[in-house]
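sharing a model prediction with you, sequence too.
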Amino acid sequence: MPWKKGRFRIMSGALDQIDELTKEPKIAYFSMEIGVHNDIPTYSGGLGVLAGDTVRSAADLMLPMVAVTILCKKGYFTQEINDTGWQTELPFIWEPSKYMELLPHRATVQIDGREVSVQAWFYNVVSLTRGNIPVFFLDTDIPENQPEDREITAFLYGGDKAYRLKQEIVLGLGGVRMLHEMGFEIKKYHMNEGHASFLTLELMNRFKKPIEDVWDEKLVWDTRTVRSLCVFTTHTPVEAGHDKFPYDLVSQVMGEIIPFPVLKELAGRDNLNMTMLALNLSRYINGVAKKHGEVSQSMFPGYEIHAITNGVHSFTWTCQSFKKVFDEYLPGWANEPELFVRIGRVPDGRLWEAHMEAKRLLISLVKETTGVDLAPDILTIGFARRATAYKRADLLFRDISRLERIGEGKIQLVYAGKAHPHDEAGKKLIQNIFRYKELLKDKIKIVYLKNYNMETALKIVSGVDIWMNTPLRPLEASGTSGMKATHNGVMNFSVLDGWWIEGHIEGFTGWSIGPAPHELTPGADADARDSEDLYDKLGNTIIPIYYHDRHTWIRMMQNAIGKNAYYFNSHRMMRRYVTEAYIR
């Protein structure tokens, strides 16, 4: 029997399905992380969850796509937080055979001068529309490999630069070779961030031209054909998000896949820059929001960078109580999110009760995991995302005494999020939240939920009353968590960066924090200006509306659904990828 979970399921008979799938050309979607299921820990945060939503919408829309990623048998990590708020990491051990099927196909890559075998696990995302997208999880944990090579696909984003380089070799080179072994004809390769850029080198070798001039080595390499096959989505303006490897390390670990003079022309003279490699070998390049497209264009002048604003998978990120309401009043909404524009059909009382049901579920989760009793009638603010410095999770606490005056007895806070194991500043940020939690314990209830995952995320984004986001401009490329909140009638209270620039109508779909988004780089006083506006709007606008004007609050809930969820969904996103990137 097929294994079932929610709207998608795994089907048996993988080889028969692959035979059928190889009958027509496909789009190959490559991503270092893909979040297909809460209990399959092959994602760390927004990038992987977005990739999962991409695949789910592709299945709903019956697009001819396959996806390739890394297995990560020990996951990202299990988050432990002690009483002082310090994060430690433990392996997340899971058994792939419970969720997917091991295929007999093998590909090989050269790593440290050795032949390393790569196998693939098959997970089939099947939609109720009868569309399906196979996801191939690459794995080097094979007995014939050396012990150190078997660990290459153990941890997501684990280890040092050499470890990351090896993983990206497996993803890019191994992924293309695996699809070839299976018999797929690929008409477009979509690189979801630069981690997969080595696939372009495999394509370079597959499309070598005859030597026309022995004095001009570059004529051997058909970059025009490779570019015509490749699409590249860049996801962040943060420097750490663009992998760079010293050429000495590349030579030692990967060898000379193509001549180094040619590689340096494509990937940078000083270091192998994975983003530059993708930029130089892709015909279509895009950022993930209009503002991010502009920021990326300024970062990489000389390239034409488009913008396709991210979206989230509507069915996945709508809680059960709202699904029931939408099914009753907006039938067909799951595959036609445009129907959210008709949200006015839903009676106010039904909308509010659906929200309160979601809020009670969140309160129950908080009680179960932290022992803290939150109150259902208190304004609840949610902040849950990767713990890293530029997200400024502690901006709300910049003026403790003012926060006390504004919020005592009137607000309660729900935090969650993991810091990367090597991000000391991110870990200290979590510790700071715990310190403020203790300082304010008699006046404002604050909880921090550990091990933030997809299941917890849905309960938080649907169960809070407002969703807060405080990134340092212009470092928030898109930010999809706020889109998930809107699908559940939760308004955003956020800095005008990423998607919120496009989704924000002040006092209508939510509220802004700080100045208009015309500045490319923030000034030194950004924290002061943003926190001042945050306190002012929270105390003088948001709290009074919540407690004294229920009618306006529900109108804004409707607007969040009808104006934001209506547009910021992955169905709209994927239709744009098809028309603007895939069929060019």
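Noted; the coordinates are in hand. Numbering: from 1, shown residues only.

contacts, neighbours, all on C-alpha from now
Fine.

all strands for the stretch 1-150 of the chain, in order.
3-5, 8-10, 26-30, 65-70, 78-81, 87-90, 101-102, 107-111, 114-126, 132-139 (DSSP state E, counting those that start in this stretch).

and those strands as a markdown table, adding distance to Ile18 and mean neighbour count?
Shown next, in a markdown table, are the strands of the stretch 1-150 of the chain (distance: least, CA to CA, whole Å; neighbours: other CA atoms under 10 Å):
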| stretch | distance to Ile18 | mean neighbour count |
| --- | --- | --- |
| strand 3-5 | 18 | 11 |
| strand 8-10 | 14 | 19 |
| strand 26-30 | 12 | 23 |
| strand 65-70 | 10 | 26 |
| strand 78-81 | 34 | 17 |
| strand 87-90 | 36 | 16 |
| strand 101-102 | 12 | 18 |
| strand 107-111 | 16 | 19 |
| strand 114-126 | 9 | 22 |
| strand 132-139 | 8 | 25 |
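
of all those strands, which one is nearest Ala334?
Nearest of the strands of the stretch 1-150 of the chain to Ala334, taken as CA to CA: strand 8-10 at 13.1 Å.

just how off-centre is that closest one within its chain?
Its chain's C-alpha centre and that of strand 8-10 lie 21 Å apart, by CA atoms, centre = their mean, to the nearest Å.

on that earlier part again, okay, the strands of the stretch 1-150 of the chain in a markdown table with distance to Arg576 next?
Shown next, in a markdown table, are those (distance: least, CA to CA, whole Å):
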| stretch | distance to Arg576 |
| --- | --- |
| strand 3-5 | 29 |
| strand 8-10 | 23 |
| strand 26-30 | 14 |
| strand 65-70 | 15 |
| strand 78-81 | 36 |
| strand 87-90 | 39 |
| strand 101-102 | 32 |
| strand 107-111 | 33 |
| strand 114-126 | 21 |
| strand 132-139 | 18 |
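
which one of these lies nearest to Leu395?
Closest among the strands of the stretch 1-150 of the chain, using CA to CA: strand 87-90, at 20.0 Å.

in terms of secondary structure, what does that closest one contact?
strand 78-81 (3 or more CA pairs under 8 Å, 6 or more residues apart in numbering; DSSP states H and E).

how far does the strand it packs on sit from the chain's center?
20 Å.

what is it packed up against?
Partner elements for strand 78-81 (3+ CA pairs under 8 Å, 6+ apart): strand 87-90.

put this beside the first:
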Amino acid sequence: MKAIRRLTVRTVLPEPLSPLTELAMNLRWSWHEPTRALFEAIDPDRWEEVHHDPVRLLGAVHTERFAQLAADERFTGRVAQTAADLRNYLTRPMWYQNLIDPPKAVAYFSPEYGITAVLPQYSGGLGILAGDHLKAASDLGVPIIGVGLLYKRGYFRQSLSRDGWQLETYPLLDPDNLPLTKLRGADGVAVRITIGLPELRELVAQVWLAQVGRVPLLLLDTDIEENADGGREVTDRLYGGSPEHRLHQEMLLGIGGIRAVRAYCALTSTPEPEVYHTNEGHAGFLGVERIRELTEERGLDFDSALAAVRAGTLFTTHTPVPAGIDRFARDLVAEHFGGNNTSPGVPVERILDLGAETYPGGDPGSFNMAVMGLRLAQRANGVSLLHGEVSREMFGGLWPGFDAPEVPITSITNGVHAMTWVHPLVVELIERELGPDAMRAPFESVGRISDKTIWEIRCRLRAELVREARRRVYESWLARGASAAELGWISSLLDPQALTIGFARRVPSYKRLTLMLRDRERLTRLLTNEERPVQLVIAGKAHPADDGGKRLVQELIRFADEIRVRHRIAFLPNYDMAMAQSLLPGCDVWLNNPLRPLEACGTSGMKSALNGGLNLSIKDGWWDEWFDGENGWAIPTADGVDDPDRRDELEAAALYDLIEHSVAGRFYDRDSAGLPTRWIEMVRHTLTSLGPKVLAGRMVQDYVERLYEPAAHSSRAAVAEGYAGARELAVWSTRVRKLWPQVAIEHVDATAEPNGGEGAAAARLGGGLRIRALVEIGELAPDEVHVQAVFGRVDEDDQLRSASIAALVHVGVDDLGRNRYEGVISLEQSGPFGYTVRAVPYHRLLSSPAEMGLATLPHSS
């Protein structure tokens, strides 16, 4: 008989154990091993049964056991000490508190968060990155408020049919049985957030609070009775449903998220955010909502409100391919923001303009969420150096007057949260060998750990992975319909002593899950080599609607099922955070073979490196900038080959060559003590050279110093004195756009400056070039028009490559009323050299000369 209602009966803990509730409800336990060990000590068997979930554990343990523990002074002392440590962590000054006048608060919006497997609100790298961002912010004391949605079915669980086809299930989550609390008003009533929908409908959401260390994470949930007309399903699952369903999710995230932040700040006396960080385009409507607030509540016109919003907004793109961007039909967006939902100060036409693909090749019928995100943000970034380059090319059409290198999209390379991803055995080793405080700065001390100790821990991690892989493969085969009697071979699946290569990620086509299968006979020889065997542990999910991705999964599984190789290759279904925390540390080598340059960053290899794994990767994402020849291997790419089939063939062959001749050779090359000393040298070098770089703490510090602080300063300048700066910038921008066609560069000449007193007329290395320009600026003032020399090496077509910029100084007006600009540029490189001159608008509140996308060149350019 099925129950018609579900509820959770909370355990009433004895007073000495009451801090356990506080510890369970703060997600710091997900990266704090002493807290996890405390919960495990309550009942180790139950701890495994509830999959390391403290909230479920407290509901599953019998009251007799709690009574027993309450009488145990040693255990209650441990509870009190752990709770005191948490309170100290939540209140003591951190890195951020030592900064001079940083942002009072930052709002961070993301459609998914990977905090812990207990709270499955993520699908892949974007969510894991967002979770690591919040954790690192907490550790650094950065006052971030996270905003997202609570999906009642989360992302799907993956299983396999007998023939290897991916199957999906969506287990229902009970928020009352998760480490969440409802946001309530002073009267105890749950807060409600409302947004408008067409035809006078309203979508209502409650707000759940997940406490991520010091960081509050607000999650909006529409599964409430007020949404009886179908709105309950808006937050049913991550990245699911029709375009209209997705639009409702993104309106709720952006518009509802701002309203949730306002409610949270008012209830908790938390300072309002000065900076708004949009993690991908899904939350872009937050800018539209902030414009509405300023027009309705502060009396600003649309352009002034836009200027104020842009000043304090940061947009991070994670998408290296146009197909990965959310697009909606313009008519659908107009329907949702027009009619009864129209705000008087925010005309629907202006909203549509924000997402319009006005650049060459754009679709006039599409509303582009990433384009809107960029237009609503004064600052933007990609997530690795290479991805920054790709993003500047990809979105360069929004800044038509500038070459790709000058497009105002910078990059901050992602990082990973060490205490989430470093295996407890590694932490135990470091603290045992180097002291209890060594994890604060472990990497420079790795040289003090012996080769023997490093190799022993690597072997222990590999053996643990083999045990876990056997368990998961056994359970998967049972689910596929096999009987226990035919699964005896799994006891010899994988060898704890063999070179183990891992590959785990989502399965879009560009990540090339099956590149390793390109030459199956050669792969088989590598796997079954008796002297130097290689084994593969693989995991990954295809999107439920991606049949192409599912076919790739099936192709791999069918190969792994073959009797001749099945003991050397394991596919582990349902890749999630819990699996990753055992899979990544146990692999000797982490494989990544995307189609370059389509991997934005690819942080899984960073997690492997922190555990002493070596990377074997295409030079894409973060590996492109941090591979140094000694911390792993770079798979050669066939970048100039247009035929994708031929390219895959060439790169697969290069992969096999590296594994056979370099990777396996070094792994199995042992000294007299049986140690692979050259391999261990690479492990040690990886830890010391990559360790500090790949940390999420470094990443968040970069965001604070390079983007959050400048954004806060811009925001303050825009909003000061009743938004005088924003009003001024809006009026100025409108005026400059109208008058800019009057700007013309009418004459440019240059003469060589002497080098070393020689007085030579020819340009010489080490000398200078004095450039003069006559510029007509019409009704604009000289201080509104900056003139720049753009110079550097040129190619055969006279195109500037890696150009430098130098400002020319206004030196007066000629007899015809033309403005004269001059300046000297240094000639620091020999060979083909070129220059040009351009004019760009200037205002003190612009973040870069390219911000407005306006530039005038000489007519001959």
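Ah, there it is. Note that the structure is predicted; figures quoted are calculated from it, not measured.

let me see the TM-score of these two.
Superposed pair, TM-score by TM-score structural alignment, normalised by the length of structure 1: 0.91. Supporting alignment: 563 aligned residues with a CA RMSD of 2.5 Å.

if we can go back for a sec, Asn451 of structure 1: which of the strands of the stretch 1-150 of structure 1 is closest?
strand 78-81 (5.1 Å).

what span of structure 2 is the closest one aligned with?
With TM-score structural alignment applied, strand 78-81 of structure 1 matches the range 157-160 in structure 2.

tell me which residues are up against that stretch.
For stretch 157-160 of structure 2, the surrounding residues in contact (CA atoms under 8 Å, 6 or more residues apart in numbering) are 166-171, 476, 479-480, 541, 573-575.

cool, stretch 295-313 of structure 2 as well?
274-278, 287, 290-291, 294, 345-346, 375-379, 711-712, 714-715, 718-719, 723, 726-731.

swap in stretch 280-289 of structure 1?
So stretch 280-289 of structure 1 is contacted by 200, 223, 226-235, 266-267, 279, 293, 296, 304-310, 477-478, 498-499, 581 (CA under 8 Å, 6+ apart).

now do the end-to-end distance for that stretch.
Length of stretch 280-289 of structure 1, first residue to last, CA to CA, to the nearest Å: 21 Å.

structure 2: matching residues for that one?
Stretch 280-289 of structure 1 maps onto residues 375-384 of structure 2, going by TM-score structural alignment.

which residues in the stretch 651-800 of structure 2 form strands?
744-753, 768-776, 785-794, 800-813.

which among those is found nearest to Phe156 of structure 2?
strand 800-813 (45.9 Å).

report the angle between that closest one and strand 785-794.
150 degrees (axes from the mean of the first three to the mean of the last three CA atoms, to 10 degrees).

continuing past strand 800-813 of structure 2, what's the next helix or strand?
strand 819-826 (DSSP states H and E).

that next one packs against which elements?
strand 768-776, strand 800-813.

ok so, going back, how about the strands of the stretch 651-800 of structure 2, which one is nearest Thr270 of structure 2?
Across those, closest to Thr270 of structure 2 is strand 785-794 (CA to CA), at 41.5 Å.

return the distance of the closest one from the chain's centre.
For strand 785-794 of structure 2, the distance to the chain centre is 34 Å (CA atoms, centre = their mean).

against structure 1, where does it fall?
So strand 785-794 of structure 2 sits over no part of structure 1, by TM-score structural alignment.

what about the helices in the stretch 101-250 of structure 1?
147-150, 161-169, 175-182, 199-206, 223-229, 247-253 (DSSP state H, counting those that start in this stretch).

now the third one: buried residues?
Taking 16 or more other CA atoms under 10 Å as the neighbour-count basis, helix 175-182 of structure 1 is seen to contain the buried residues 175-179, 182.

repeat that for the last one.
When neighbours are counted by 16+ other CA under 10 Å, the buried residues of helix 247-253 of structure 1 are found to be 247, 249-250, 253.

can you check the fourth one too?
In terms of neighbour count (16+ other CA under 10 Å), helix 199-206 of structure 1 has its buried residues at 199-204.

for Gly426 of structure 1, state which of those residues is nearest.
Nearest to Gly426 of structure 1 among the buried residues of helix 199-206 of structure 1, with distances taken as CA to CA, is Leu199, at 31.8 Å.

if I pick the aligned residue in structure 2 for the closest one, what's in contact with it?
For Leu199 of structure 1, the aligned residue in structure 2 is Leu286 (criterion: TM-score structural alignment). With contacts defined as CA under 8 Å, 6+ apart, the neighbours of Leu286 of structure 2 are 253-255, 257-258.

try 10 Å
By CA atoms under 10 Å, 6 or more residues apart in numbering, Leu286 of structure 2 lies in contact with 109, 250-259, 276-278, 292, 309, 313, 373, 376.

okay, now the residue lying closest to Phe198 of structure 1 once chain neighbours are set aside: neighbour count?
Spatial nearest neighbour of Phe198 of structure 1, chain neighbours left out: Gly172 (4.6 Å); criterion: CA to CA, 6 or more residues apart in numbering. Number of residues near Gly172 of structure 1 (other CA atoms under 10 Å) recorded here: 26.

now do the same for Gly172 of structure 1: its match in structure 2.
Gly172 of structure 1 maps onto Gly254 in structure 2, by TM-score structural alignment.

tell me where the stretch 401-550 of structure 2 has strands.
Using DSSP E, counting those that start in this stretch, strands in the stretch 401-550 of structure 2 cover 410-411, 499-504, 534-539.

coming back round to it: got the buried residues of helix 199-206 of structure 1 as TSV, with distance to Lys484 of structure 1 columns?
Formatted as TSV, those follow (distance: CA to CA, whole Å):
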residue	distance to Lys484 of structure 1
Leu199	32
Thr200	33
Leu201	37
Glu202	37
Leu203	37
Met204	39
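
closest to Asp60 of structure 1 among those?
Leu199 (26.9 Å).

would you mind measuring from the closest one to Glu217 of structure 1?
21 Å.

next: Arg555 of structure 1.
65 Å.

now Ile81 of structure 1
Taking CA to CA, one finds Ile81 of structure 1 at 55 Å from Glu217 of structure 1.

just Gln79 of structure 1 next, same as before
50 Å.

over to Ser31 of structure 1?
Distance from Ser31 of structure 1 to Glu217 of structure 1, by CA to CA: 32 Å.

tell me the contacts of the aligned residue in structure 2 for Thr316 of structure 1?
Counting by TM-score structural alignment, Thr316 of structure 1 lines up with Thr420 in structure 2. Applying CA under 10 Å, 6+ apart to Thr420 of structure 2 gives the contacts 28-33, 115-116, 131-132, 135, 577, 581, 607.
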